[in-house]
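# Got a predicted model here, sequence first, then my questions.
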Amino acid sequence: MLKNAITFFLIIFLYNSSLAQRPQVKKKRVQVETFNSRPKLVVGIVVDQMRYDYLTRFESKFSNGGFKRMINEGFNCKNNHFNYIPTYTGPGHASVYTGTTPRYHGVIGNNWYDKEEKKSVYCAGDNAVQSVGTSANSGQMSPHRMKTTTFTDENRLFTQMRGKTVGISIKDRGAILPAGHTANAAYWFHGKDEGNWISSTFYMNELPKWVKDFNTEHSVSKYLKTWNTLYDINTYTESGSDLNSFEGGYKGKETATFPYQLDVLKDTNGGYDLLKATAYGNSLTADFALAALKGEALGKDDITDVLAISFSSTDYVGHNFGVNSKEIEDAYIRLDKDLERLFNALDKEVGRGNYTVFLTADHAAVNVPAYLQSVKIPSGYLNNAKTKKQFDTFMEQTFKASDLVENVSNNQIFLNREKIKVLGLELNDVQEAIVNELINYEHVDKVYSANTMHATEFTRGIEALLQKGYNQKRSGDILVLSDPAFISYHKTGSTHGSGLNYDTHVPLLFFGKGIKHGQTLQKTEITDIAPTMSALLGISFPNGAIGKPLEFILD
């Protein structure tokens, strides 16, 4: 027994000795996220009316420092879509930053009929505030009609209001809605005979010195120069002919062809507002954003700031000239240069690797139906006068009343519910009768009642998109969808608003701190952006967000 005990202790001793002679393996340190692991600055870029295919169509004309830099260094979501109807500017900007749709954030259009006030209201209009930087009422704006928070709001709350938020856009709604309710500032462009960047008393009582200096020292007159193509127009093979019958053009010029002498055209095209509808409007926006970067000392400490920039001039150019025009191609080539300037400034002022950027659009656009018709694609224009006459006759013959409709806008019909009660009619019966009537009209594809929208849960198809854009309190009684590529618009230029791919498919690019390099064809939705940025920052999601964080893009 003693022999066995000695053997046992000998084995233990030898085992422990062998362990002592083994090389020590260092334990892997667990990386704990600290406040400094967040980017110092998040830059959100929305390009107004940018179709996804502009990235691929114009790729050969882009430099390596703009769109291509985002693709080459960051992550490209190639199958990104809006997931609701209508695809307009106001709802688009709100949805990007709130992570939800009009069903919840309440911005159901740029303008809509207010059923309580009995009048049309503007998504950013606010008579309770005053203009700052102009005596015109163009500064009476705020985000008060947006019902939910943005990720910019959540970042302000998370940082105890120490992280700054600044919104910038030529369009007021493009600056205001992304900046959210708690923004330090939002600035937009007032053209006409002034040509200044302005704000409202919702944010401040006086413009900061750097804004005043910009308005004084950077006279917008310098942007009113001749607009010609940046490169030889003969190399613009990615777009249609310069002279055609599908473009609008500017007042005072017989043809919608390059070059455009903007200083000459100014007085007949709204004064300095003309800049909005040219490629130089984006350059003006980029210059102001660069001034804001320095003037607000954005990204200079470890508390995350947010700079929300919307480039709006691409929308004006698209509406005027169409998505297949030489003008739209040149606008994107020049925007690419402006982005390169912006990214270079971020490298210098904030530091490469210290900031994060995302880029998307607020909607895309349909090709000019007249052009589509010329190449035998089903498309066309709605005859609203004919439809109204037919519908009015139906209402009078069916209900013996001519005043049951209060408003028709945004492809919705708002009924006079008080009148319906007086006549002893049932609202649901009136709605269904109208649905059954309108579905028979030429180029009407689908019609739904409000009762159907809030009584039925759609999970797929165009109906699901329509429902996500339907707000029970603000939307109309009847919702109408037209045939694909049939629009209510001029015979020249492009528009948007539908739930079809030409309006919903937009870019989604990420690059910078915390972003992987890669690409995906997996479908992503516009409401995924805000939760993704919230996850990157480690902050609460916006309070109405329905999107999901795109974890495969996060490093």
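It's in.
# hey, let's count contacts and neighbours off CA atoms from now on
OK.
# For Leu346, pull up the helix or strand it's in.
Counting by DSSP states H and E, the element that carries Leu346 is helix 326-346.
# same for that helix, what does it pack against?
Applying 3 or more CA pairs under 8 Å, 6 or more residues apart in numbering; DSSP states H and E, we find helix 326-346 packed against helix 280-295, helix 313-321.
# got the angle for it vs helix 313-321?
When axes from the mean of the first three to the mean of the last three CA atoms, to 10 degrees is applied, the directions of helix 326-346 and helix 313-321 differ by 180 degrees.
# count of neighbours near Ile12?
Neighbours of Ile12 under the rule other CA atoms under 10 Å: 11.
# element containing it?
Ile12 belongs to helix 2-21 when assigned by DSSP H and E.
# Contact partners for Leu275?
Contact partners of Leu275, counting by CA atoms under 8 Å, 6 or more residues apart in numbering, are Tyr223, Leu224, Gly281.
# could the residues you listed go into CSV alongside neighbour count and distance to Gln519?
As requested, the contacts of Leu275 are exported to CSV (neighbours: other CA atoms under 10 Å; distance: CA to CA, whole Å):
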residue, neighbour count, distance to Gln519
Tyr223, 19, 37
Leu224, 22, 39
Gly281, 28, 31
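# structure B:
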Amino acid sequence: MRAFLSVFIICLLFSCKSQKEAMSSKNTALNTQPKLVVGIVVDQMRYDYLTRFYSKYGDDGFKRLVNQGFNCKNHHFNYVPTYTGPGHASIFTGTTPKMHGIISNNWYDKVLDSYVYCAGDTTVQSVGTLDKAGQMSPHRLKTTSFADENRLFTQMRGKTIGISVKDRGAILPAGHTANAAYWFHGKDEGRFISSTFYFNTLPNWVQTFNNSAIAESYLKEWNTLYDINSYTESGSDLNAFEGGFRGKDNATFPYDLKALSKENRGFDILKATPYGNSIVTDFAIAAIDGEQLGQDNFTDVLTVSFSSTDYVGHNFGVNSKEIEDTYLRLDKEVARLLQKLDVKVGKGNYTLFLTSDHGAVEVPSYLQSVNIPSGYFDADAFKAKLKSAIILNYKAEAFIKNISNSQIFLNREVIKGYGLKLEDVQQAIVNEIIDYKHINKAYTATSMSTTEFTSGLESLLQKGYNQKRSGDVLYVLDPAVIKYSKTGSTHGSALNYDTHVPLLFFGKGIKNGSTLEHTTIPDIAPTMSALLGISFPNGATGKPLEFVLD
């Protein structure tokens, strides 16, 4: 009996030990979240910027992310319009403008009968400046970001900090519950600012940064990082397809930024140079130290948007020496940020992803010079022609309240007063404009609301269509046709040059590899949520990319 009892006790002890080990193993498996998640958005980065300049990148920036991380090579926006505000919102909310409501950077508000800005908020005040540039918040974003969900999950213990040159590039990714969002205010100040949506006074580390004269140090010569003759991946430096800066006769290197700043809004000139990205890196590094990000057991989120790539692209175009130099320098900024994360947070303790808010078209005037179909849309002529057209026996001007963002907003009260049906007027306008020069497609809001499109351009339009905020008629321009100046690049379409962007995952919990499987922008936030073991953003429509996670 005594022997049996001894055996029983030994078995019981082993059983308890094995259960404890199993529970410990289970707890370990469920608590492997990174200390810090870093979401990087490179504004206006086409996918081919990753491949075109690859041979000239160093080993510690983009190449490190590609070689040690996971590369989604066939990554696309699954909606239009492809603009900065909607792009940043979609990346971090895991859904499209149909759900999150940021339908453009600026749009016509049907209720207010005026234009609104995606991050504008007159109910808050500027912090860090007396200028109105700080009157911003995420109040027009209708859904949560994965950073919001992380804050909720950690009982607000996990921090969220958003940083960018652009206000919308800092505010929308950080979401509604962020500890702070900071953006660069140029003019004669050259400092990072915020709004009373977050706090009433800038933290000491931000004030120290602003008082350090770092911004002023970048008002210097911008010349090519390497010998300009080695920049064989871009066109000639002197050409007819670039904008340039006021005060300089042509858009060629070098640029004396201090001298040129006088005619180019002071410190704002930095935004359209690689040094705008440099100061964002400087500030992000200061934030990692100042906020002690990634230093406890609660996952923090840092969002960093490099916006100067967009300003340079708009000014000089996709094929310019300036854009090549900007990306070669950005590669070094990415490396610098990674090095800081390695030291401060620790290798293997953070997870990072890098993507873009949209791509960009080659300058149409350049495409025309090499016989590729392209052109420019005369918006004023379009509006004049449409308003003078006869629609259902009435002059169309009577029906139209606003034309903007490739949408036509109708005056519903007037239409009702004439005894007409709204859907009939919408369709009549579609029938009218479809034959106009450079109009490729046109659709009614009724069709967007009543028909489910599962593929093609119609599906992308529908995912970008918000029933309360979008217009009554949507139109699409021909490929490589833009409403823009004849110099520089822009974006906004459903075509591959605007939708195909990089997506790189790196760090803790990420596999090493690549895929050509089609992935979409709304997949990013659910993937981050799955990695963290938290709720998906409340409006998320994307899916976790299981093959990315280790």
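That came through, no problem. The structure presented is a predicted model; accordingly, all values stated were derived computationally and were not measured.
# Read off where the helix holding Leu346 of the first structure ends up in the second structure.
On the basis of TM-score structural alignment, helix 326-346 of the first structure is assigned to residues 321-341 in the second structure.
# Identify all contacting residues around the matching stretch.
By CA under 8 Å, 6+ apart, stretch 321-341 of the second structure touches 49, 53, 56-58, 60-62, 224-225, 228, 231, 233-237, 273-274, 277-278, 281, 284-285, 309, 312-313, 316-317, 347, 350.
# What segments of the stretch 101-250 of the second structure are helices?
Per DSSP state H, counting those that start in this stretch, the stretch 101-250 of the second structure carries helices over the ranges 146-153, 167-174, 204-210, 214-217.
# Could you say which of those is packed most deeply?
Most buried of those by mean neighbour count (mean count of other CA atoms under 10 Å) is helix 167-174; its value is a mean of 31.
# in the first structure, what residues pair with stretch 47-63 of the second structure?
Using TM-score structural alignment, stretch 47-63 of the second structure lines up with residues 52-68 of the first structure.
# next one: stretch 80-98 of the second structure
Mapping stretch 80-98 of the second structure onto the first structure (TM-score structural alignment) gives residues 85-103.
# What is the end-to-end distance of that stretch?
10 Å (CA to CA, to the nearest Å).
# what do you get for stretch 179-193 of the first structure?
OK, stretch 179-193 of the first structure end separation, CA to CA: 27 Å.
# Give me the buried stretch members for it, please.
179-192 (16 or more other CA atoms under 10 Å).
# Stretch 115-131 of the first structure now?
Lys115, Val121, Tyr122, Cys123, Ala124, Gly125, Asp126, Val129, Gln130, Ser131.
# if we can go back for a sec, out of the contacts of stretch 321-341 of the second structure, which end up buried?
49, 53, 56-57, 60-62, 224, 231, 234, 237, 273-274, 277-278, 281, 284-285, 309, 312-313, 316-317, 350.
# So what does Ala124 of the first structure match up with in the second structure?
Using TM-score structural alignment, Ala124 of the first structure lines up with Ala119 in the second structure.
# Would you state the strands of the stretch 151-300 of the second structure in chain order?
Secondary structure of the stretch 151-300 of the second structure (DSSP state E, counting those that start in this stretch): strands located at 160-164, 180-185, 191-195, 221-222, 255-256, 300-306.
# Can you report how many residues lie near the counterpart of Phe267 of the second structure in the first structure?
By TM-score structural alignment, Phe267 of the second structure lines up with Tyr272 in the first structure. For Tyr272 of the first structure, the neighbour count with other CA under 10 Å is 25.
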